[in-house]
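Engineer: One predicted model, sequence on top.
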Amino acid sequence: MAQLIHELVERIAARAPSSTALRHGAGRVSYAGLAAAMTAVAAALAGSGAGRDDRVACCLAACPESVALLLGVSSAGCAFVPLDPQLAPAQLCAQLRHSGARVLVAGAVQAAALAAGLADCPALRSVVVLGEGAATGARKPGARRFGPRAVGWNDWLAGAGRAAPAAGMPVLGALLYDPRSAEPAASALSQRNLVAGAASSARCVGLGAGDRILAALPLHTDYGLNTLLATLSAGATAWLGAPGDSAGLAALLERGELTGLWAAPATWEALAGASFGRGADCLRFLVSAGGSPERGALDALRRALLRTRIHLMYDVGDACRSTCLMPSQLDERPGSIGRAMPYSDWLVLRADGRECAPGETGELVQRGPLVTLGYWNDPGRSGAAFRQLPPLPGLALALAENGRWPGAGARKDMDGYLYLVDARSDTITTGGYRVRAREVEKVVVGTGLVAEAAAVGVAHPVLGQVIAVLATARPGARLDSAILFGACRARLPQHMLPAMVDVRRAPLPRARDGQIDRALLAGELAPLFAEAAP
């Protein structure tokens, strides 16, 4: 069994070397070609002085080079740090500093934009530039705008020797940065997380070697990275370079060249009225990544794609791909977020650490190989969310197992289907978006109309959760729910708008630690959408 992600490709390359691993534009890369490319990248990294657990940042759109880099980083024993090329240079440089990346691989445009800020990244030793204008060195006059440490991609690969095997098993596999955070915040994933995550998704949707999967979600996101690795682990073909709009995606689907697709709920809502043409016969499955589309859109997809399995993957807090639900179960179990993904488990625990009985509400805890290492350079946040699980009876001397506490309450039915019942977590997952409660509260308080405010997640049968805002008026302010909602609508994007606003006369309830008791408020509001049509 593969233990490192590059071994997934090596196994397929040994068994079916001529099979197509990647499609990008008119080009194709075989599994043998991809294995050779990642070996060259690993050798170049070794030549750059990158060693076990060193971070290698990638600021590229999905392309064959970015995939070869991902796998070569693993082969060299390093950790992959995918960055969003669309971010502002200052934000990218902040993430580079925070990660302590030793090597940066970027497109020519991004490298030029970042050049001035890279002086503040003391750990960075090499900048590798891909694309036009990547010429470097005294022989090539384009070097200056990229800085003295820059080298072109082809020169970098050509100057490498033979790759030495990575010394020991790397601890770190990847750092994934949270785009919602104003300050750099990254989840740390181990190689075990990445390999098990690929196997989990591949098994969940039934990926096979004959599948052709569009990499529609960017590699700097958990879903995008997981989709690519799941595809490669199955020996299937990953189609890179997704169309930039729903019309282009619909045209690609109509041609019937894809057998599967992961996309955000908003994308499926945009495609709900599309004519799928040959895609209606060729699409074996689709995945709504991060929750369910709006119910009308979901029903339209089900009518148009009668032969296609639809998987709704839900997140719990920052834990992506936590559970999966088929739409037929959404009909039968309104409000459920499904069952745990393969090779993972979600426990519902009492305060004493024992498991709750079916139907009993308790603390939701994740266990298994999908539990990540924690938050990079943030021991306080990691300590709050990751801690040891109670030992199993009879195994008190076994090695302790870490679990993940996202700060959410839930109940589980007799068949293992989960239902969120409160919102102690700071993260609200609604319609595929993950929204920080404190970000909503900051905007609400910033209106100048309220004295205090709380944003909580309330279970919803289709959207997973919706946002509810509870507030008290600032002394002397004229305020009611309609006025406050209008102020929110003027300041918040659509996906962060509350579904309910309640202006209260009495102070908001407090927990023992003096903080607003969001769990109590969420419990009060739990029945609010229970009768909503599934």
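Structural biologist: Nice, thanks for sending it over. Numbering: from 1, shown residues only.
Engineer: When you work out contacts or count neighbours from here on, use the C-alpha atoms and nothing else.
Structural biologist: Fine.
Engineer: what number of residues lie near Ala61?
Structural biologist: Other residues within reach of Ala61, judged by other CA atoms under 10 Å, total 21.
Engineer: Please apply the same query to the one 5 residues further on.
Structural biologist: Applying other CA under 10 Å, we find 20 residues neighbouring Ser66.
Engineer: ok, and the closest non-adjacent residue to it?
Structural biologist: Leu60 (6.4 Å; CA to CA, 6 or more residues apart in numbering).
Engineer: Next, find the distance separating the nearest residue to Arg491 once chain neighbours are set aside from Ala437.
Structural biologist: Ranked by CA to CA, 6+ apart and with sequence neighbours excluded, the top spatial neighbour of Arg491 is Val443, at 7.2 Å. Distance from Val443 to Ala437, counting by CA to CA, to the nearest Å: 10 Å.
Engineer: For the stretch 401-534 of the chain, which segments are assigned as helices?
Structural biologist: For the stretch 401-534 of the chain, the helices defined by DSSP state H, counting those that start in this stretch cover 437-446, 481-491, 518-525.
Engineer: And the longest one, what's buried?
Structural biologist: By neighbour count, with 16 or more other CA atoms under 10 Å as the criterion, the buried positions of helix 481-491 are Ser481, Leu484, Phe485, Ala487, Cys488, Arg491.
Engineer: take the one below as the second:
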Amino acid sequence: MTLPAHPLPPGVRWRTPFDLLARNARLYPNKLALIAASAMGGEARLSHAALAFAIDKAADALRGWGLRRGDHLAILMNNSAAAEYIVIAWGAMRLGAVVVPLNTRFALPELRAAVEDMDCRAIVHEAAFAETVAALDAGGERFGPRRIAVGPGGDWGAIYATGQPARGGFPVLGSDDLADILLTSGTTGRSKGVMLTHGNAVATGAAIAGGLDLGPQDTYQSPFPLFTSSGFHFNIMAAWWAGATMVVEPGVDLPATLARMTRERTTVYCAVPAVYIFMLDAYDPAQHDLSAMRVFDYGGAPMAREVIRRLADTFPQVELRQTYGLTEAGPSGTFLAGRDALRKLGSLGTPMPMCDVRVLRPDGSEAAPGEMGEIAMRGPAVSRGYYNRPEATAETFRDGWLWTGDLGQRDADGYLFYMDRGKDVIIRGGYNITSMEVENAIFEHPGVKEVAVVAIPHDRLGEDLCAFVVPQGDPPPAPADLQAFAAARIADYKVPRRWVFVPDLPRNPTGKILKNRLRERAQQDA
């Protein structure tokens, strides 16, 4: 089942990412487009003209290797090979092939399920994953010779050398052509493949660049893995739409991140909330010059209000922006501009360009201000559905809307506030409790570094609350102290009765806390 897409507005001249590449190569040929680690060691620094050339060269090389329009190409690589990742992925899409980025943190059964479910018959991988790919290949029945290894000892260098960009003759692609299938983060169950078109990618670039206020003068830095929608679409497409310089970090390493910001004169940085918590600990104004920084953007998970306050105090010259979106929406959605960061503390803001975001009741009618409902989206960045998953597509994409599964409400000014994932709402004795409001109250305690609240079964109340706390320092605060602290800020029925202290919280690659794992542990302990 594939749903009709909301088309790009007629006024958008660029219909595919390759239109953006060509435009940037023409307007900013010698300006840096990409700074990223190479699988061969060191760092690649490509101008807009050089990046467009490299992608066309990779496309011709892959064509000679045998890749064809409509082929599903899996990529199993980390940001440590980001330069090759981007060139190969868009080289494949230049041919009309469909790219399927694989989560490098998946276990072998998860990877096997992904390549089977997404019908991948070719794969490009870092040389370090050779044994994993051999196990996936099922004795040559799946990939056979259609395997390319990237890095020392791999064959990509020789294949790439055969590419002749001047040969041209690449397929004419339209905005409705399928570009990639991005796997959902897999916080529950088997990952689904989100089908995204070339038009979806362009619309995502317009939305995110607008939400971040990106322009060609910006240097945009982020650690999001390229196998996530945040790394693959959110970052890359926004930078290409804006003509900005994209700095892809090899991973999350705060001393290295701060040094890179200083060295590259980074102007916009985007990461999940947890990274900013660690940044506050690692930042030293005597060592790190962030005077060029103008925007910190946080997304991928809700940001605790206390962290927003601390960031505002520590970096008063930096605008704090919140973005919210889903893989199924490109990812695009809403943004909260810095001028509202404290005035609308905790809000997800208002829709990005080309995005329609509403709060709906179960019957599809719009919820009133202050009324909680399900957040829904539509627009040209929204996917047409899940690959080979008609039932899941019908459940999530209804009446022209993407139903996110997130609960929210709008205030009288139209600003959106995230309340919880629908499945994370805790019903204790008939009272509905959103985990986020409890977490915000506990997080204000000076002895708490991070906190996540989940439901546990209760024989009388139905459900009770369990708080997992990462303490700030040693010894950790006493549970009784935390209970009293929370009780002074939220209703008594919202205060957790069970407290578990942990060194860290389980997260997926985009930084979202895996509450399903915490629920499993809490239930086992109970």
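Structural biologist: Alright, I've got the coordinates. Here the structure is a predicted model, which means the values were calculated and not measured.
Engineer: So which of Val443 and Ala437 of the first structure has more stuff around it?
Structural biologist: Just comparing Val443 of the first structure and Ala437: by other CA under 10 Å the higher neighbour count belongs to Ala437, 22 against 15.
Engineer: what's the closest non-adjacent residue to the residue nearest the centre of the second structure?
Structural biologist: For the second structure, Ser230 is the residue whose C-alpha lies nearest the centre (CA atoms, centre = their mean; 2.7 Å). Of all residues not flanking Ser230 of the second structure in the chain, Phe224 sits nearest, at 6.1 Å (CA to CA, 6+ apart).
Engineer: Mind telling me what that neighbour corresponds to in the first structure?
Structural biologist: Counting by TM-score structural alignment, Phe224 of the second structure corresponds to Leu217 in the first structure.
Engineer: what do you get for Leu254 of the second structure?
Structural biologist: With TM-score structural alignment as the criterion, Leu254 of the second structure pairs with Ser246.
Engineer: Return the residues in contact with that match.
Structural biologist: Thr267, Ala270, Leu271 (CA atoms under 8 Å, 6 or more residues apart in numbering).
Engineer: Please indicate which of those are buried?
Structural biologist: Buried members of the contacts of Ser246 of the first structure, scored by 16+ other CA under 10 Å, are Thr267, Leu271.
Engineer: Tabulate the contacts of Ser246 of the first structure in CSV, adding columns for distance to Ile213 of the first structure.
Structural biologist: Shown next, in CSV, are the contacts of Ser246 of the first structure (distance: CA to CA, whole Å):
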residue, distance to Ile213 of the first structure
Thr267, 16
Ala270, 19
Leu271, 17
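Engineer: Show me the contacts of Ser246 of the first structure that map onto helices.
Structural biologist: Judged by DSSP state H, the contacts of Ser246 of the first structure include Thr267, Ala270, Leu271 as members of helices.
Engineer: Quick one: map the first one onto the second structure.
Structural biologist: Taking TM-score structural alignment for the superposition, Thr267 of the first structure sits opposite Val275 in the second structure.
Engineer: Over to Gly374 of the first structure?
Structural biologist: For Gly374 of the first structure, the residue aligned by TM-score structural alignment is Gly385.
Engineer: For that match, give its distance to Pro506 of the second structure.
Structural biologist: 28 Å.
Engineer: With neighbour numbers in mind, choose between the two.
Structural biologist: Gly385 (25 against 14).
Engineer: That one and Asn200 touch, don't they?
Structural biologist: No. If you go by CA atoms under 8 Å, Gly385 of the second structure and Asn200 don't touch, sitting 12.0 Å apart.
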